[in-house]
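Peer 1: Attaching a predicted model along with its sequence, questions to come.
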Amino acid sequence: MGQNRLGEFIRARRDLLSPADVGLAGPRSVRASGLRREDLATLAGISADYLSRLEQGRERNPSHRVIKALAEVLRLDAEATEHLHRLAHPPLACDAFGGEEVSPELERMLGAWRDTPAMVVGSELDILVANPLGAALYASAGTRNALLFVFLDPQAKEFFVDWEVIARRGVAALHAGAASLGGNSARREAIVERLCAESADFARMWAKYEVRQTKYETMRIRHPEVGELELVYHTLRVNEAPGQLLKVYQAEPGSLTEKRLRELANL
């Protein structure tokens, strides 16, 4: 994976648009796939040469005005726009520092939640710590890294009822996490390189460069011990440890999933 993350992101999002998406006419047979660099530059109010240098990594300090204009033309949502700004103006290295150790206070809090699966996930999507019910939820995973499980474990597509949705969320979260910490760690680089080499699905999703940090989502899994579970989960940032996320899962009160979670807690 290259180091020109800003240029890679702009090119990937440009490729997702058609001329019609931005109000340009013209027969598709004459146009290459995606939005032409010249068209994006014109609509953003910059020169094609400047955009070319941005995409190739020869220009690395675009103004906030340029980034705002590119985000508008590329139809980026608020989170993707923030990601683009972070790529263009990353935080200082000292701001990006954060260990992957979970504070004892947070770990104790998780342990007190006996009826609710909960875990802390690191910046590379490793499960750093989980309470007993959270650990039981993913007991069948052969790795602590969520993406390695999703893309490389043969049972993952059976485990996750909506596997494609879960996979896309994970890839988008990894993209978002890299920018929030101001760049890539050696471990993240290694994970991405391995997944690109061993999973065509991951390589396809990674190239689209979707950026999204999950906050409130639903998930359905087929647990090997208690059957299908339908869960809602909240994702919260751990302020004292940049890059870490607290994930808390809940079942609808009175539902079959709530009953099955109680069964899982007693196994």
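Peer 2: Good, I have the coordinates.

Peer 1: contacts, neighbours, all on C-alpha from now
Peer 2: Will do.

Peer 1: quick one: the strands in this protein?
Peer 2: Secondary structure of the chain, counting by DSSP state E: strands at 118-121, 127-130, 216-223, 227-237, 245-250.

Peer 1: excluding its backbone neighbours, what's nearest Phe159?
Peer 2: Using CA to CA, 6 or more residues apart in numbering and skipping residues adjacent in sequence, the residue nearest Phe159 is Arg222, 4.9 Å away.

Peer 1: The one you found contacts Val161, correct?
Peer 2: Yes. The pair Arg222 / Val161 is scored as a contact, 6.7 Å apart, by CA atoms under 8 Å.

Peer 1: Nearest the geometric middle of this protein, what residue?
Peer 2: In the chain, the residue lying closest to the centroid (CA atoms, centre = their mean) is Ala173, at 1.2 Å.

Peer 1: and the gap between Ala130 and Glu55?
Peer 2: 41 Å (CA to CA, to the nearest Å).

Peer 1: ah, wrong one, I meant Arg11
Peer 2: 6 Å.

Peer 1: same deal with Leu148?
Peer 2: Leu148 sits 29 Å away from Glu55 when distances are taken as CA to CA.

Peer 1: here comes the other one, which I'd like you to weigh against the first:
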Amino acid sequence: MAPEHTPSSSGSGGVELGRFLRARRTRTSPERAGFTVGAGLRRTPGLRREEVATLAGISIDYYVRLERGKETRPSPSVLDALARALHLDDQEHHHLRELAARAARYAPAPPPAPGRTVRPHLRLLLEAMRPHPAYVISRSMELLAWNPGGLALYAGLDDWPATRRNLARYLFLHPAARDLFPDWDKQVRGCVSRLRAIAGTAPDAPDLGNLVGELLLKSPDFAGLWERYEVTGRKPALKTFQHPRVGTVTLTCQTMHLEDTPSQRLGVYTAEPGTPDHDALLLLDMTEPRTAPRPPEKDREQAGELS
């Protein structure tokens, strides 16, 4: 695994900004940018550095310093010009601004990982949502709390101990995930885009660094998508599962940030009562989760399970 790929390896605030610019430059076609490409082969994928500089109206030396992480205070007008030159959409443009803001105020001390504690009233809310599958996840997609359907919907996830239940880890490393999602390729692209967007503005966060490092080592699919540095990924309202227990089921998906706990999100899947999809949820709600093997006591202490 190349160290430059992990979120926690940035040596300065401008490094992640440079990575993003480089990734978007190599994925912007010269034709889209208005350049005429001759018959000869271009050794550089996408745009050359000097082409981006020209389109943005800045010097080549200044742009090179941006990509190398040596320039950490680009002005808002320069950022807007770069966004136009690289044809960034609104979400990518916003991410570019966030990276620049972080570069300007960079502090080398890594921030603490968000807490894993789920407040009691949220657990009551999960229970009240039955039979609709619901769960609380962390910003790194770690499953923190769930109702029966929220766990059973992800077929085979209860094979893993609670400390390893992470939806990103499930998508890439669990053998049941590819069969569960008929559009697995789309699901994993959205997953990596969300992690990339968060890691870009918090590259030293240990919860993200540990997860990304594991997936880079164990999943070539993840590594390839991570390298693309896409941060645009909207979650579809409808999601279809090919579940081994209840068959094909299509559900409406909704996620939301929790008040006073910005690092946690509530996810809920719903179906209209009286429909076959809702009947499937009733069956899933009655699923008794299998008891997964618990990790050794030392691992549980590191995960914060033991006091």
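Peer 2: On my side now, so go ahead. Being a predicted model, the structure only gives us computed values, none of them experimental.

Peer 1: Now for the residue in structure 2 that the residue nearest to Phe159 of structure 1 lines up against: which residues touch it?
Peer 2: In structure 2, the residue matched to Arg222 of structure 1 (TM-score structural alignment) is Gln242. Counting by CA atoms under 8 Å, 6 or more residues apart in numbering, Gln242 of structure 2 makes contact with Asp179, Leu180, Phe181, Pro182, Thr248, Val249.

Peer 1: Counting neighbours, what do you get for the third one?
Peer 2: Pointing back at Phe181 of structure 2 there. Neighbourhood size, Phe181 of structure 2 [other CA atoms under 10 Å]: 20.

Peer 1: so what corresponds to it in structure 1?
Peer 2: Checking TM-score structural alignment: Phe181 of structure 2 goes with Phe160.

Peer 1: show me the contacts for its match.
Peer 2: Listed by CA under 8 Å, 6+ apart, the contact set of Phe160 of structure 1 reads Ile166, Met219, Arg220, Ile221, Arg222.

Peer 1: Identify the residue of structure 2 aligned to Gly122 of structure 1.
Peer 2: Under the alignment by TM-score structural alignment, Gly122 of structure 1 pairs with Ser138 in structure 2.

Peer 1: likewise Gln250 of structure 1?
Peer 2: Aligned counterpart of Gln250 of structure 1 in structure 2: Thr270 (TM-score structural alignment).

Peer 1: same question, Ser63 of structure 1
Peer 2: Using TM-score structural alignment, Ser63 of structure 1 pairs with Ser75 in structure 2.

Peer 1: For the stretch 51-200 of structure 2, which segments are assigned as helices?
Peer 2: With helices called from DSSP state H, counting those that start in this stretch, the stretch 51-200 of structure 2 shows them at 60-67, 76-85, 90-104, 120-128, 148-152, 167-173, 177-180, 184-201.

Peer 1: Same list, these, but as TSV with distance to Thr255 of structure 2 please.
Peer 2: What follows is the helices of the stretch 51-200 of structure 2, written out as TSV (distance: least, CA to CA, whole Å):
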stretch	distance to Thr255 of structure 2
helix 60-67	34
helix 76-85	29
helix 90-104	18
helix 120-128	13
helix 148-152	13
helix 167-173	14
helix 177-180	20
helix 184-201	13
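
Peer 1: tell me the contacts of the aligned residue in structure 1 for Tyr229 of structure 2?
Peer 2: With TM-score structural alignment defining the correspondence, Tyr229 of structure 2 maps onto Tyr209 in structure 1. Counting by CA under 8 Å, 6+ apart, Tyr209 of structure 1 touches Phe9, Ala12, Arg13, Ala172, His175.
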